[in-house]
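Visitor: Only the shape, not the letters, is given here:
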């Protein structure tokens, strides 16, 4: 009677019968467990798992010992089998194992297999080419671009028409920004296979990137040339006006990045624009104006800075701070002071040869003092102290 003719109950009874026949029943003097399991009876779960891990089929991590300091003979026997056969057979076996690992995206494992296959040094060029090419593919995935390039070079030295090596080397060269080499290898690849879409796609990216870099280079070059031209016009405009610029040993923070510019950067005759420090030495205060034209007068500057809330003027120290009651002074090249008329333009004072009033740190420095206190302030002015604050 076949298994198909048995009822479910009959089949169940037959399986139990078979189990009873095979079940281990200890005889008098035999161990309670089968010999294969008796030695594990008193061991912990952890110890049992360690024992199983020494069996290659159950290994979750490499264990090269026998558990007592000796070699794992089963593992060594399997290792010997791996290298059993002709060189091309061994290399092919490693290649196939590498391919399986590659399909599972285990790229590092795949590289190990391909490398072992190459170490066999078989004489079959097609096998060696495949091992190198596949290892290059793994290194490309792992972003080991230089290793990928080296393997691709070796492939092409064996098979100069290997389009995959051209493609992978092109991608790797592109990734490490070696665009000329990428273009060369990809263009070479298209001489081998003119219709290869993958190679064309990477080549298009390389050419586009090179074009972008060249455009950026030309733009930067134009900007630099323009900057030089503007600076040249500015320098000449300052010389033509006979302006002097003095640097302080410790310039005010607000003037560290101060720049003079022309109202029209291409016209040396247009108005010069610069920042201005308005100093009130009798109250130890100051105002900063980011941009003032050279044709501006001290009067216009005072009207600008004195446009303040009424509460500011109610402070006793600002009692005489009105346009009519204030005087303006500029420091001279020799460290002294000159009084500046409030209605004349700043450029008149800057162009005057004697006494010469310079710009300081690319900006205007204007001292503003109440008439009632000017004599006292002037008497305390020290040329030596003024000169000591300048950059030597």
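Guide: Sure thing, it's come through. Only a predicted model underlies this, so the values are computations on that prediction, with no experimental measurement involved.
Visitor: switch to C-alpha atoms for all contacts and neighbour counts from now on
Guide: OK.
Visitor: The lengthiest helix in the chain: how far from the chain's middle?
Guide: Taking DSSP state H as the criterion, the chain has its longest helix at helix 197-241. A distance of 22 Å separates the centroid of the chain from that of helix 197-241, by Cα atoms, centre = their mean, to the nearest Å.
Visitor: After that helix, heading C-terminal, what element do we hit next?
Guide: Along the chain past helix 197-241, the next helix or strand (assigned with DSSP states H and E) turns out to be strand 245-246.
Visitor: Quick one: list the elements packing against that following strand.
Guide: Contact analysis of strand 245-246 by 3 or more Cα pairs under 8 Å, 6 or more residues apart in numbering; DSSP states H and E lists strand 359-360 as its packing neighbours.
Visitor: which element follows the strand it packs on toward the C-terminus?
Guide: The C-terminal neighbour of strand 359-360 among helices and strands, as given by DSSP H and E, is strand 364-370.
Visitor: Tell me if I am right that residue 81 is in a helix.
Guide: Yes: under DSSP: H, G, I helix; E, B strand; the rest coil, residue 81 falls within a helix.
Visitor: ok, second structure coming up, stack it against the first:
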């Protein structure tokens, strides 16, 4: 289309239940060429998407939040020279992975959430939010050894953390039941 040109648009089959409108192209504005963006521009844009994603998550809109976090992390991953901004890059990358994992927990996608949280904890072993979230993901995946280890890590930093205590209790009880079931199974094998 050229400036000033009009185009009729019809949505639907054109007979029943359709929407039609006329679109006129008023102006063409040249945008910024993404290939010419500097790494600092990308970091600023990623931070903007992260902030919007955080606001959307607070509004109980995890799907929209996830899409914003995903846009932000793609900007961060494809920096030209992440080594130049290593500290900022790590902080932003781990924060975005942590936020994306929170969304995945809302979707009950525990395996993907755990993978994202593993990335966070590979960089920051004492990230309490990531540890608590991985406790939940691991418990849902019935990985009670991992749940217990993460709960103990949370409680080592914050001894009165309610989430850490909750998942420690869940893991201890589940491991106890697993051991009882295992012993019963072994007994049946040799009787």
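Guide: Thanks, I have it. The structure presented is a predicted model; accordingly, all values stated were derived computationally and were not measured.
Visitor: Once they're superposed, tell me the TM-score.
Guide: Scored against TM-score structural alignment, normalised by the length of the second structure, the superposed chains reach a TM-score of 0.71; 165 aligned residues with a Cα RMSD of 3.3 Å.
Visitor: about what we covered before: elements contacting the longest helix of the first structure?
Guide: Packed next to helix 197-241 of the first structure, using 3+ Cα pairs under 8 Å, 6+ apart, are helix 163-175, helix 179-192.
Visitor: how far off helix 179-192 does that helix point, in degrees?
Guide: Orientation note: helix 197-241 of the first structure sits at an angle of 150 degrees relative to helix 179-192 (axes from the mean of the first three to the mean of the last three Cα atoms, to 10 degrees).
Visitor: picking up where we left off before, need the helices and strands packed on helix 197-241 of the first structure in TSV with distance to residue 102 of the first structure and mean neighbour count, can you?
Guide: TSV is the format used below for those (distance: least, Cα to Cα, whole Å; neighbours: other Cα atoms under 10 Å):
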stretch	distance to residue 102 of the first structure	mean neighbour count
helix 163-175	16	24
helix 179-192	24	19
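Visitor: Residue 114 of the first structure: which of those is closest?
Guide: Evaluated with Cα to Cα, these place helix 163-175 nearest to residue 114 of the first structure, the distance being 15.7 Å.
Visitor: so where is the closest one in the second structure?
Guide: Equivalent residues of helix 163-175 of the first structure are located at 128-140 in the second structure, counting by TM-score structural alignment.
Visitor: By how much does that stretch deviate from the first structure on average?
Guide: When the first structure is overlaid, stretch 128-140 of the second structure sits 1.0 Å from its aligned residues on average, using mean Cα distance after the TM-score superposition for the first structure.
Visitor: Go ahead and list the helix or strand containing the most centrally placed residue in the second structure.
Guide: Compute the mean C-alpha point of the second structure, and by Cα atoms, centre = their mean the closest residue is residue 100, 0.9 Å away. Counting by DSSP H and E, the secondary-structure element that holds residue 100 of the second structure is helix 86-106.
Visitor: Residue 164 of the second structure -> the first structure?
Guide: Residue 164 of the second structure maps onto residue 199 of the first structure when the alignment is built from TM-score structural alignment.
Visitor: who touches the residue nearest to that match when sequence neighbours are not counted in this structure?
Guide: The shortest distance from residue 199 of the first structure to any non-neighbouring residue, by Cα to Cα, 6 or more residues apart in numbering, is to residue 167 (5.4 Å). For residue 167 of the first structure, the residues meeting the contact criterion (Cα atoms under 8 Å, 6 or more residues apart in numbering) are 185-186, 189, 198-199, 202.
Visitor: if I look at residue 167 of the first structure, how far off is residue 184 of the first structure?
Guide: Residue 167 of the first structure sits 11 Å away from residue 184 of the first structure when distances are taken as Cα to Cα, to the nearest Å.
Visitor: try residue 293 of the first structure
Guide: Between residue 293 of the first structure and residue 184 of the first structure the computed distance is 57 Å (Cα to Cα).
Visitor: what does residue 17 of the first structure give?
Guide: Per Cα to Cα, residue 17 of the first structure is found 76 Å from residue 184 of the first structure.
Visitor: What of residue 37 of the first structure?
Guide: With distances taken as Cα to Cα, residue 37 of the first structure is found 66 Å from residue 184 of the first structure.
Visitor: Residue 143 of the first structure too?
Guide: Residue 143 of the first structure sits 21 Å away from residue 184 of the first structure when distances are taken as Cα to Cα.
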